[in-house]
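Chemist: I'll drop the sequence and a predicted model, then ask my questions.
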Amino acid sequence: MTDQRVNSPRTGATASVAANKASPAVYRRRRLAVFVGLLVIVLALVLVTGFVWPGFWRSEATPQPAPTVTVTAPVPTPTVKAMERAGDETAFQKALPSSVLQFALGSLAEAKEPQGDGALEAWNAEYSDGGSGEVTLLAGQWATSDEAATAAAAWTSSAGEADREGDVKVGKKVVGQYAIVPAKGGKAVVVWQNGTAVMRATGPADTMEDFYAAFPL
């Protein structure tokens, strides 16, 4: 009788604990629910960072291109002194520069031949870089731009066949045409018109286009 009273309460406590203990299936379902929750949070973070910070995920995989750096060479200047200019020059004479890039004016003399073709005045000029580089220039001025255009076409034709030509502009206004003609001995001739003025320069082929572009007239 005594043994039955003692064992009975223990048997009831064991049964109660067994009834409250979760089964393995319940634990598996709980772990699965936790895993799914974490996966949803991770996916949400990925989507948010993708929209808010588009470059976050590809910042290391795709490096940004380096900025383009443009290096501009300094404009060449003469290493020799230009000739002394006369004080009684005409306005057209004064418009002919004492230097163009690395070339300095060495001589300036009146040219008669263009005046025979109707030019109001014309000048022969010689420019030098102090070494082997020399440019000879013939410049003339006519009464009208139409007469100047006729003279420019004749000077170009006498130089040969142009391999480059185009418009001469002052701002956005076209004031004439230019043409570059290859010549013998590694030289080139460039002829251009600027309103009533026409210039013809002959010199090293690799510098004549720059010479024309830098000429102020």
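Modeler: Arrived safely, thanks for sending.
Chemist: When you work out contacts or count neighbours from here on, use the C-alpha atoms and nothing else.
Modeler: OK.
Chemist: For the closest residue to Leu108 other than its chain neighbours, give me its contacts.
Modeler: Using C-alpha to C-alpha, 6 or more residues apart in numbering and skipping the chain neighbours, the partner closest in space to Leu108 is Ala125 (4.5 Å). With contacts defined as C-alpha atoms under 8 Å, 6 or more residues apart in numbering, Ala125 is in contact with 105-109, 136-138.
Chemist: 7 Å instead, please
Modeler: 107-109, 136-138 (C-alpha atoms under 7 Å, 6 or more residues apart in numbering).
Chemist: so how many other residues sit close to Thr136?
Modeler: 16 (other C-alpha atoms under 10 Å).
Chemist: quick one on the thing from earlier: right, and the helix or strand after the strand or helix carrying the residue nearest to Leu108?
Modeler: When secondary structure is defined by DSSP states H and E, Ala125 falls within strand 121-128. Once the chain leaves strand 121-128, the next helix or strand it forms, by DSSP H and E, is strand 134-141.
Chemist: Use this one as the comparison:
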Amino acid sequence: MSGQRTGGSRPSYLSPDYRSPGDRVHRRPSAAVLRRRRRVVAGLALGVVLLVAVLTAFVWPGFARSDDPTPAATVTAPPPTPTVEPTGRPENQTALLTALPDTVLQLALRAVEPRADWEDERDAVEAWTLAYADGPDANAAGAAVVRLVVGQWGDERTAGGVLDDLLADAGEATMSGDVTVDGESAGTYAVTPGAEDGTAVVTWRNGTVVLQATGPAGLVEDFYSAFPL
């Protein structure tokens, strides 16, 4: 009969590329199609990762960027040290002299002399004048020098009265406060202007010991802060 298919032959009116529904079900995608699909899937995955990162950094509680600046690290320089060896101590030292340091910051002990006026006029048990300097000669021009007068009395009440007299003679204090030892008050201190421009005097009491340091204003205050007694 005219127009009847025989033996699985394709009708002449169908194009060579025609596929039946059964053929299309069992046909595998081409390599180009698979590559396009992988690119799409990879792109979607990357987009999700980026979205999660943005939400984490800017939206999610606890992860949002803080507007507060990061505090700068504080660098503390080591304290200065002397360039000369201490000298000037007498051979037979008292307990008070032994307790006084050889060096304070960049200053080294250069000389020790008895202070007779504190013993005679202020009734000190003993009294000394010590010179601390940053070079070999405390009397050299340009040398940084702090001169310390120290005396000891028989009781704290007498030592406190001497401190009051010294502060009354020194003038109005620019700074004052308590001297503390192991968290307990052991006396008081005061900073007053020196007799020469640019100098200062720090006077303080620690128990039965009274001390008075004189030197360049900034240096003598640092000297007092670093002094162990």
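Modeler: Cool, the structure landed. Keep in mind that this is a model prediction, so the values were computed, not measured.
Chemist: So the residue sitting nearest the centre point of the first structure versus Ala15 of the first structure, what's the distance?
Modeler: The first structure has Thr70 as the residue nearest its centroid, 6.9 Å off, counting by C-alpha atoms, centre = their mean. With the distance defined as C-alpha to C-alpha, to the nearest Å, Thr70 of the first structure ends up 87 Å from Ala15 of the first structure.
Chemist: Kindly list the longest helix within the second structure.
Modeler: helix 31-58 (DSSP state H).
Chemist: Give me the buried subset of the contacts of Ala125 of the first structure.
Modeler: 107-108, 136-138 (16 or more other C-alpha atoms under 10 Å).
Chemist: For those residues, give me a markdown table that also has distance to Ala197 of the first structure.
Modeler: Output for those, formatted as a markdown table (distance: C-alpha to C-alpha, whole Å):
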| residue | distance to Ala197 of the first structure |
| --- | --- |
| Ser107 | 20 |
| Leu108 | 17 |
| Thr136 | 17 |
| Leu137 | 13 |
| Leu138 | 11 |
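Chemist: Farthest pair within these?
Modeler: Ser107 and Leu138 (11.9 Å; C-alpha to C-alpha).
Chemist: Tell me which residue of the second structure lines up with the residue nearest to the centre of the first structure.
Modeler: For Thr70 of the first structure, the aligned position in the second structure is occupied by Thr74, per TM-score structural alignment.
Chemist: what's the neighbour count on Thr180 of the second structure?
Modeler: 12.
Chemist: That one matches what in the first structure?
Modeler: So Thr180 of the second structure corresponds to Lys169, using TM-score structural alignment.
Chemist: Spell out the secondary structure type for its match.
Modeler: Classification of Lys169 of the first structure by DSSP: H, G, I helix; E, B strand; the rest coil places it in strand.
Chemist: Could you pull up the contacting residues of it?
Modeler: Lys169 of the first structure neighbours (C-alpha under 7 Å, 6+ apart): Val175.
Chemist: Quick one: list the elements packing against the longest helix of the second structure.
Modeler: On a contact count with 3 or more C-alpha pairs under 7 Å, 6 or more residues apart in numbering; DSSP states H and E, helix 31-58 of the second structure meets no helix or strand.
Chemist: After that helix, which helix or strand is next?
Modeler: helix 95-99.
Chemist: mean per-residue distance, that following helix to the first structure?
Modeler: Compared with the first structure after the fit, helix 95-99 of the second structure shows a mean deviation of 0.7 Å (mean C-alpha distance after the TM-score superposition for the first structure).
Chemist: and the equivalent of Gln106 of the second structure over in the first structure, what does it touch?
Modeler: Under the alignment (TM-score structural alignment), Gln106 of the second structure maps onto Gln102 of the first structure. By C-alpha under 7 Å, 6+ apart, the contact set of Gln102 of the first structure is 76-79, 129.
Chemist: could you redo the last one with a cut-off of 6 Å?
Modeler: Taking C-alpha atoms under 6 Å, 6 or more residues apart in numbering, we find Gln102 of the first structure in contact with 76-78, 129.
Chemist: Just the buried subset of those, written out for ChimeraX, thanks.
Modeler: Buried members of those, defined by 16+ other C-alpha under 10 Å, are picked up in ChimeraX with:
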select :78,129
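Chemist: any idea which element Gly22 of the second structure lies in?
Modeler: Counting by DSSP H and E, Gly22 of the second structure is found in helix 21-25.
Chemist: so where is that helix in the first structure?
Modeler: So helix 21-25 of the second structure sits over no part of the first structure, by TM-score structural alignment.
Chemist: Contact partners for Gly130 of the first structure?
Modeler: Taking C-alpha under 6 Å, 6+ apart, one finds Val80 in contact with Gly130 of the first structure.
Chemist: repeat for the one 4 residues further on
Modeler: For Glu134 of the first structure, the contacting residues are 127-128, 203, taking C-alpha under 6 Å, 6+ apart as the criterion.
Chemist: One more pass at 8 Å, please.
Modeler: For Glu134 of the first structure, the contact set (C-alpha under 8 Å, 6+ apart) comprises 103, 126-128, 203-204.
Chemist: To which residue of the second structure is it aligned?
Modeler: Using TM-score structural alignment, Glu134 of the first structure lines up with Val145 in the second structure.
Chemist: follow-up on the earlier one: between the strand holding Ala125 of the first structure and strand 134-141, what angle do the directions make?
Modeler: Here strand 121-128 of the first structure runs at 160 degrees with respect to strand 134-141, directions being taken by axes from the mean of the first three to the mean of the last three C-alpha atoms, to 10 degrees.
Chemist: post-alignment, strand 121-128 of the first structure versus the second structure, mean distance?
Modeler: Mean for strand 121-128 of the first structure is 0.5 Å (mean C-alpha distance after the TM-score superposition for the first structure).
Chemist: What residues of that strand count as buried?
Modeler: Quick answer for strand 121-128 of the first structure (16+ other C-alpha under 10 Å): 121-128.
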